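J.: model this:
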Amino acid sequence: METKIVIMEENKIDERSIEEAAKVIRDGGLVAFPTETVYGLGANALEEEAVKNIFKVKGRPQDNPLIIHVADYRIEEYVKDIPEVAQRVMTEFWPGPITLVLNKSDKVPDITSAGLDTIGVRMPSDKIARELIMKSGVPIAAPSANISGRPSPTEVGRCIEDLNGKIEYILGGKGSQVGLESTILDCTVDPPCVLRPGAVTLEMLRKIHSKIYIDPAVMEKPKDNLRPKAPGMKYRHYAPKAPLKIVRGDLKKTIAKINEMVQNYIDDGKTVGIMATNETKESYTNGIVLSLGSRKNLDNIAKNLFEVLRSFDDKGVDFILSEGFEELGIGIAIMNRLKKSAGFDILDV
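T.: Reported below is the predicted structural model:
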């Protein structure tokens, strides 16, 4: 398959290209497109065969439900009801990086929701994404635009790496501003439950409803007595090609332990990547060191996380060691993604 690739200049909307991509969506094809969270791989959410192709191209398990993306607040035809708390979240945070899980209407095919009676709905704030949805005239089902299991793409080049020749169209724009997938809030339960942390943090949501909580299984390795409520969260996600281990605790002890481990790997003839920060990068004497940004700006660390993981793939390292981060605010989302990238391989120091 020949993939058409169009990369737009920042802040310039190419209406003709968006209309071409929208026609691909209407005709049952697949389009990769930017959002403020990560790049998405989109299809007509209401067309079964189109949605099947998302699972096929990504290699995504079919019991992992998709999120549908809309361009305005009129979602009544896709869901059975909108609880008051959901309305308040929509008013406060849409368009933006939060997905609401609601009871779906019969208009949404079961394949889109992976057979569940609920569906995740989001209104992205990215201008290209919104234009594409509006011109398509249908909600767009869109997981991240990568091969399933790999770090999500925040730059169009990563979509091209994974999907060129496999889908009809790739729309490129600027890099994703958030860099982590949307917060997912289940509004079918009371109190609402965060199924995936993101840039809309627990602290922000508790201003809407003080009892909103995070599913305890989100931050822990799945166990028989602690399984995530969201079906897709049981799968390996965000993983680079090399094994990743998180070293967390007192920062000085973390640095010392990572330096010790790196030397052991080097002695065994292995190459090691170190995920550091601006404050610590000069403290590592060996290995390939990449900074995620400053610890004083966790939003920037979140934005850079997946691209740094991908960069270690580019460099062909044998192992990756990462510093840990405080699980507060967006730090919860950062550590959620890091833990899943590492398969919950964590060393406390």
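J.: Please count neighbours and contacts with C-alpha atoms only from this point.
T.: Will do.
J.: the strands in the stretch 101-250 of the chain, which residues?
T.: Along the stretch 101-250 of the chain, the stretches classed as strands by DSSP state E, counting those that start in this stretch are 118-122, 140-141, 169-172, 183-186, 193-196, 213-214, 244-248.
J.: Tell me which of the ones you listed is the most buried.
T.: Among the strands of the stretch 101-250 of the chain, ranked by average contacts under mean count of other CA atoms under 10 Å, first place goes to strand 140-141 (a mean of 30).
J.: Show me what that one is packed against.
T.: On a contact count with 3 or more CA pairs under 8 Å, 6 or more residues apart in numbering; DSSP states H and E, strand 140-141 meets strand 40-44, strand 67-69.
J.: For the longest one, name the packing helices and strands.
T.: By that I understand strand 40-44. So strand 40-44, by 3+ CA pairs under 8 Å, 6+ apart, packs with helix 15-26, strand 31-33, helix 48-58, strand 140-141.
J.: and if we set it to 6 Å?
T.: When contacts are defined as 3 or more CA pairs under 6 Å, 6 or more residues apart in numbering; DSSP states H and E, strand 40-44 sits against strand 31-33, strand 140-141.
J.: and Glu131, which of those strands is closest to it?
T.: strand 31-33 (10.7 Å; CA to CA).
J.: thinking again about what came up before, let's have the strands of the stretch 101-250 of the chain in a markdown table, adding distance to Glu92.
T.: Listed next are the strands of the stretch 101-250 of the chain as a markdown table, based on distance: least, CA to CA, whole Å:
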| stretch | distance to Glu92 |
| --- | --- |
| strand 118-122 | 13 |
| strand 140-141 | 22 |
| strand 169-172 | 28 |
| strand 183-186 | 14 |
| strand 193-196 | 16 |
| strand 213-214 | 18 |
| strand 244-248 | 34 |
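J.: Please provide the structure for the following sequence as well, for comparison with the first:
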Amino acid sequence: MHKEISNAVQILRDGGLLLYPTDTVWGIGCDATNPEAVKKVFHLKERQDNKALICLVADDRMLGRYVKEIPKVAYDLFDVSDDPITIIYDDAQNLAPNLIAEDHSIAIRIPNDDFCFQLIRRFGKPIVSTSANISSQPTPKSFKDIAPQILKGVDYVVNLHREKICTKPSSIIKLSANGKVKIIR
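T.: The predicted structure follows:
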């Protein structure tokens, strides 16, 4: 795993795209602070750039650098959720502008996956995590279901967990600074 993390970190530092296993589905990733890298993700997925993407952080300390205020209920959700949960926060900061939604929110997940955790910690910044498919196509349930166009469009494919079957993506909850909670998925 150490070698895969080193290779992946170098691709991220170079502004490249990564295909990697997450705690949910196989993801396309890049440096979430690099607008050119984020632009490449939208292009590869054939996705409109006004549709927001998810990013991953290693822990709540890192999360605090990318959102102005973490609602207290977020910490409760981290503690009680057994399944992967992505939270949409108001007032994103220090991220690529084209990653942030029009309402200035950002979807962030703290993955429960050793590879992702170590990758993000070693990289030191959040990484984009969007499903490894062309927009409007089904999310692949396993590595073997990933379209050749995606495999050829990334700069590096992590050679770990290729046998993993993914049953579902994360839940998505929007937490507004005013205390409002909305379940998206």
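J.: With both chains overlaid, what TM-score comes out?
T.: In this superposition the chains share a TM-score of 0.89, using TM-score structural alignment, normalised by the length of the second structure; 182 aligned residues with a CA RMSD of 1.9 Å.
J.: related to what we said a few turns ago, to Lys257 of the first structure, which of the strands of the stretch 101-250 of the first structure lies closest?
T.: So among the strands of the stretch 101-250 of the first structure, strand 244-248 is nearest, using CA to CA, at 7.8 Å.
J.: Where in the second structure does the closest one fall?
T.: Per TM-score structural alignment, strand 244-248 of the first structure has no counterpart in the second structure.
J.: buried residues in the very next helix or strand once past that strand?
T.: For strand 244-248 of the first structure, the following helix or strand on the C-terminal side (DSSP states H and E) is helix 251-267. Neighbour counts over helix 251-267 of the first structure (16 or more other CA atoms under 10 Å) mark Thr254, Ile255, Lys257, Ile258, Asn259, Val262, Gln263, Tyr265 as buried.
J.: Distance-wise, check the second one relative to Ala43 of the first structure.
T.: When distance is defined by CA to CA, to the nearest Å, Ile255 of the first structure is 45 Å away from Ala43 of the first structure.
J.: Translate Ile18 of the first structure into the numbering of the second structure.
T.: Checking with TM-score structural alignment, Ile18 of the first structure has Ile5 as its match.
J.: same thing with Pro61 of the first structure?
T.: Match for Pro61 of the first structure (TM-score structural alignment): Gln48.
J.: now do Thr112 of the first structure
T.: Counting by TM-score structural alignment, Thr112 of the first structure lines up with Leu99 in the second structure.
J.: residues contacting the aligned residue in the second structure for Leu195 of the first structure?
T.: In the second structure, the residue paired with Leu195 of the first structure according to TM-score structural alignment is Ile184. Each residue near Ile184 of the second structure by CA atoms under 6 Å, 6 or more residues apart in numbering is listed here: Ile172, Ile173.
J.: And Ile184 of the second structure, how close does it get to Ser131 of the second structure?
T.: To Ser131 of the second structure, Ile184 of the second structure is 17 Å away according to CA to CA.
J.: cool, and His161 of the second structure?
T.: 16 Å.
J.: So for the second structure, the centremost residue is which one?
T.: Ser129 (2.3 Å; CA atoms, centre = their mean).
J.: Run through the residues that contact it.
T.: Applying CA under 6 Å, 6+ apart, the residues contacting Ser129 of the second structure are Gly27, Ile28, Gly29, Ile54, Cys55.
J.: So the closest residue in space to Ser142 of the second structure that isn't next to it in sequence versus Asp23 of the second structure, what's the distance?
T.: Ranked by CA to CA, 6 or more residues apart in numbering and with sequence neighbours excluded, the top spatial neighbour of Ser142 of the second structure is Ile165, at 4.9 Å. Distance, Ile165 of the second structure to Asp23 of the second structure, using CA to CA: 11 Å.
J.: okay, those two: which has more neighbours?
T.: Set side by side, Ile165 of the second structure and Asp23 show more neighbours around Asp23, with 19 against 15, by other CA atoms under 10 Å.
J.: Spit out the contact partners of the aligned residue in the first structure for the more buried one.
T.: Matched across to the first structure, Asp23 of the second structure falls on Glu36, judged by TM-score structural alignment. Glu36 of the first structure sits next to Asp126, Ser176, Gln177, Val178 when contact means CA under 6 Å, 6+ apart.
J.: which of those show up in the second structure as well?
T.: Retained in the second structure: Asp126, out of the contacts of Glu36 of the first structure (criterion both residues aligned by TM-score structural alignment, their matches' CA atoms under 6 Å).
J.: of all the strands of the stretch 101-250 of the first structure, which lies closest to Glu76 of the first structure?
T.: Comparing those under CA to CA, the one sitting nearest is strand 118-122, at 11.0 Å.
J.: can you tell me the mean distance of that closest one from the second structure after alignment?
T.: Mean deviation of strand 118-122 of the first structure relative to the second structure after superposition (mean CA distance after the TM-score superposition for the first structure): 0.6 Å.
J.: residues touching the aligned partner of Cys159 of the first structure in the second structure, list them.
T.: Matched by TM-score structural alignment, Cys159 of the first structure corresponds to Ile146 in the second structure. Ile146 of the second structure makes contacts with Pro140, as judged by CA under 6 Å, 6+ apart.
J.: hmm, try it at 7 Å
T.: By CA atoms under 7 Å, 6 or more residues apart in numbering, the contact set of Ile146 of the second structure is Ala132, Asn133, Pro140.
J.: Same check on Leu102 of the first structure?
T.: Applying CA under 7 Å, 6+ apart, the residues near Leu102 of the first structure are Val79, Thr118, Ile119, Gly120, Asp186, Cys187, Thr188.
J.: Let me know how buried the residue nearest to Ala147 of the second structure when sequence neighbours are not counted is, in neighbour terms.
T.: Distances taken as CA to CA, 6+ apart place Asn133 nearest to Ala147 of the second structure, at 6.9 Å, with adjacent residues excluded. Around Asn133 of the second structure there are 23 other residues, counting by other CA under 10 Å.
J.: quick one: what's aligned to Tyr66 of the second structure in the first structure?
T.: Per TM-score structural alignment, Tyr66 of the second structure is aligned with Tyr78.
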